[in-house]
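1. Here you go, sequence then predicted model.
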Amino acid sequence: MQLKGGGKVRKALMMIICVALGAGLFFGVDRMWLKRVPETTDEQVTLSKIEKAQKIIQESYVDKVDADKLMDGALKGMVAALNDPYSVYMDKDASKQFNESLHSSFSGIGAEITKQDGQFVVVSPLKESPAEKAGLKPNDVIKKVDGDEVASLTIYELTSKIRGPKGSRVQLNIERGQSEKELTVTVVRDDIPIETVSHSVFEQDGVKTGYIEITTFAEGTGQDVQKALEKLEKEEITGLILDVRGNPGGLLSSVEEVLDPFITDRKPFMYVEERNGNREPLTAKTKEKKEYPAVVLIDGGSASAAEILAAAMREVEGTTLIGTKTFGKGTVQQSLDLGDGSQMKLTVSKWLTPDKRWIHKKGIEPTIEVVQPDIFSLSPLQSAVILKKGMNDERIASLQRLLEGLGYDIDRKDGYFNTKTEEAVMKFQKTAGLKETGEVNTSTLKKLEETLTAYQENVNHDHQLQSALDFLGKNQ
């Protein structure tokens, strides 16, 4: 969607992984390089100061200095001064990486990451990505990559460190929840295709409910949703579930296209608020509401453009939201090409819900709160050593939580491998057709991972989805 105001048209993006830079300052620096201007304004005095500092460094520093690195450093300093995790200056390499994430496919782990309060936080792993398969979860905090501390890195330095050739491995040390111990997660990098829409039909007692999952809002997502909807309506569905759980956002233009079939023009579906306080209403073109009811599934990994969709559906059409509170990102970034392969993405405005609420750092509460079983937050267990009775560490605590989630009798989850844990492991091994040793070796780890994945992918265990189906069944 293009935002229009004051005769200007700009392409806006709602992105999660960003850092910071000020547009006015950057363009000033650009003018400094292209043309010397009389020092008659505060801005020109500032630019002259920057130019003088650069000249002093280039002429006087003990070692030879790369002028491009100096410029990048100056721009990154402006980024830090803004203290905004959603604005960013990207050099040529970072810019290329960012563009690849919006088009076709790229090699990496497939997770959206932001920086909050100086920490790198996983917003959400992409559906079916290596990150999801390895067990990364929303709100995981990344502390180390391949053993190196990452606190001093920028967001794009971090993602460059995480990305790599297909088939290679990267080790992440993460903090999760209230655990005092770091977890180690090894992810095998792979191609990350940008396939953002999937659909299916759930049928019960002759009643057909359509289901559309949107994993991110990229170019073409709106068209794919429209195609999916047409197929579902040919199946004569009597209700629809839109699933944006774990959806970290994407293009603002994309979410408008997705919303178009579902909301009417009775009121704006969002407002864009500029820094001067002016609010621009954005309104759909649709005149008539769908005949069948809809539900939107949300969770803590639903962010940015996904929140625009959820708020619009709820506040324009009264659609029921089921799940847990969303992430809470209420700002708009504009992408600007700087002409040399680099670019900047600057926070230029806020977005407000149809009821003019700003949900930034607050999120959107569900109409009906449904929390998934604890096992849905668990990751596949990883260990290079055999786990056995008498050991005590975080991996065993994860093992105990996993066994309990699968229905085995566990009397402690503090990481101490006691007799009860050994008995539970033996029962699992018997059920899985493995040798009953009571020790967790490679074959047991593999079978545990397969069992966990199968459990989490079984729609009958998805409490939020089942609640949506029940709700629609009663309201069709």
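-> That came through, no problem.

2. For the rest of this, base every contact and every neighbour count on C-alpha atoms.
-> OK.

3. Hmm, Asn475 is touching Ala294, no?
-> No - here Asn475 lies out of contact with Ala294, judged by C-alpha atoms under 8 Å, at a distance of 9.6 Å.

4. neighbour count winner among these two?
-> Per other C-alpha atoms under 10 Å, whichever of Asn475 and Ala294 has more neighbours is Ala294, with 26 against 12.

5. how close does the spatially closest residue to the more buried one that is not a sequence neighbour get to Thr320?
-> Distances taken as C-alpha to C-alpha, 6 or more residues apart in numbering put Leu240 closest to Ala294, at 4.6 Å, once the chain neighbours are dropped. Between Leu240 and Thr320 the computed distance is 11 Å (C-alpha to C-alpha, to the nearest Å).

6. Over to Met90?
-> Applying C-alpha to C-alpha, the value for Met90 to Thr320 is 39 Å.

7. Please compare these two by neighbour count and tell me which comes out ahead.
-> Neighbours per residue (other C-alpha under 10 Å) separate Met90 from Thr320, with Met90 holding more: 27 against 20.

8. okay, pairing it with this:
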Amino acid sequence: MKKHIYSHLLLLVAVLLLVLSCNHDDEGGPNFPEGSTESVNLWVQDSMRRYYYWADQMPAKPDYHLPVKDFFKSLLSPQDRFSFAVDPQAPSSYPRSVRNMYGFDYAVIQLPNGNIVTTVKLVMKNSPAFNSGLQRGMMITKINGQAITASNAEQLTSSIKDQTVIDLTVGNWKNGSVADEKNIKVYYGYSFEQPLESKIFEKNGKKTGYLYVYDFPDGMTSVLNQKFALFKASGVQELILDLRYNYGGSVSSAAALCSLIPSNITATSPFIVYKGNKNGGEVKRTFAQQIAYDPAALDFNTLRANALGLNKVYVLSSNSTASASEIVINNLKPYLQVVQVGDVTLGKDMAGFMVEDKRKPKKISWQLHPVIYKVFNANGEGAYSNGIPPQIAANEFTALPLLALGDSEETLISSALNSIYSKSAGKEVLDKGLKILFQSDTPSAAIGK
């Protein structure tokens, strides 16, 4: 009898252990001491299982003992170029780029005659680079005393991300060579929010508005509204959007910009479709809904009062045109003709939001920025991970020195203006003998938003 009871007890213990084991697996993994690296990694894994677009591709048995940033990377799909994680308590965990550290970008190009030159293509307003006197169109001959070559350009770019001050030898492009060389120092520092820059070009009585949009921060609807009110009051009939260096940002701000352009939309017109994993499902938003997602935004009807009501828009693009700026290109297409001028875009056909510990008090400081959704327009069109190609191919480095953004003779702007003011569809502006060897804001050198 005792033997029989003992056997039943063993069976009961075995069943309890099995149940505990199953519950334990359902919770996502083993228990680790609070505050340990392993416990943080377990939170990262649980968060990614819930939100990550490629959650079904995550490894079943990751190494919880890895440093948090390495653990996060170990969960990512090979298709994922954009997800990242940062710890606000550890500045070194943040992605670094020449642009976000110093406020400028450059391109190393090989000219048709074989010479290799480096030109400054972007200088952010009120940035360390701007304050040092650097300007778009200047040529860089040396970085920290080293002449720039095709073989060392990427290594030099990587090295200056680990410094707090860089020495540049710069000059001006005159008669096919660099002149007036001088040395300048650029210190690591903060770049203030970038202004929207606008101009109005006129020829044969037709007015064309030009708007340079550096990025899409939340809360930009008021300034967008002001710019379009000016365009409308001035009788603008055509529009050029310059998104060539726009990494993206707020989809709500991008939707607000889109709402100010076409004629045939209402508050209930579909703007975007988000498609996530099995947990995220499919989310559809109208123009009004997406704009209102930013609590500081002007509402759809207020913006529409200054809409231009166009049936065509020109968008200037490059390999740095990404994310929300690609959404502008793709999601306007159901409502008007989009004529893209420049180069193929980066190909970030996805969106997400920051995932963080919401407990009070917060126990984990890390912030995750995973890819959560693929994005599509009102017609269900998307899947542009290889970038969106232009209708009018143009290389802004064809003519040196690079002219200021907003100059009517600048290569991409003049290509769009030629299409607007002539009867031709626009000519390709390419020099087959010119090669872009390296750019400081390429995906390997910069972080997408």
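-> Right, received. Where do you want to start? Small disclaimer: the values here were computed from a predicted structure and weren't measured.

9. TM between them?
-> Here the superposed chains carry a TM-score of 0.56, computed using TM-score structural alignment, normalised by the length of structure 2; 306 aligned residues with a C-alpha RMSD of 4.4 Å.

10. how would you label the residue nearest to Ala294 of structure 1: helix, strand or coil?
-> strand (DSSP: H, G, I helix; E, B strand; the rest coil).

11. What is the neighbour count of it?
-> If we define neighbours as other C-alpha under 10 Å, then Leu240 of structure 1 has 24 of them.

12. hang on, isn't it packed against Pro293?
-> Yes - using C-alpha under 8 Å, Leu240 of structure 1 is in contact with Pro293, at 6.5 Å.

13. list the residues that contact both of the two?
-> Residues touching both Leu240 of structure 1 and Pro293 by C-alpha atoms under 8 Å, 6 or more residues apart in numbering: Leu472.

14. So the counterpart of Leu417 of structure 2 in structure 1, which state does it fall into?
-> Structural correspondence for Leu417 of structure 2 with respect to structure 1 (TM-score structural alignment): Leu469. Here Leu469 of structure 1 takes the helix state, with states given by three-state DSSP.

15. Nearest spatial neighbour of Leu469 of structure 1, chain-adjacent residues omitted?
-> Thr209 (7.4 Å).

16. Can you tell me the SS state at Val296 of structure 1?
-> strand.

17. How much space separates it from Glu195 of structure 1?
-> Relative to Glu195 of structure 1, and taking C-alpha to C-alpha, Val296 of structure 1 is found at 20 Å.

18. How about Gly363 of structure 1?
-> When Gly363 of structure 1 is compared with Glu195 of structure 1 (using C-alpha to C-alpha), they lie 26 Å apart.

19. before we move on, back to that, mutual contacts of Leu240 and Thr320 of structure 1, please.
-> Listed as contacting both Leu240 of structure 1 and Thr320 by C-alpha under 8 Å, 6+ apart are Ala294, Val295.

20. ok, residues contacting stretch 366-380 of structure 2?
-> So stretch 366-380 of structure 2 is in contact with 44, 48, 51-53, 80, 82-88, 270-277, 280, 327, 330-334, 349-357, 382-383, going by C-alpha under 8 Å, 6+ apart.

21. List only buried entries from those residues.
-> The neighbour count (16 or more other C-alpha atoms under 10 Å) marks 44, 48, 51-53, 82-87, 270-277, 327, 330-333, 349-352, 355-357, 382 as buried among these.

22. ok, Val296 and Glu195 of structure 1, which is more surrounded?
-> Using other C-alpha under 10 Å as the criterion, Val296 of structure 1 and Glu195 rank with Val296 on top: 27 against 18.
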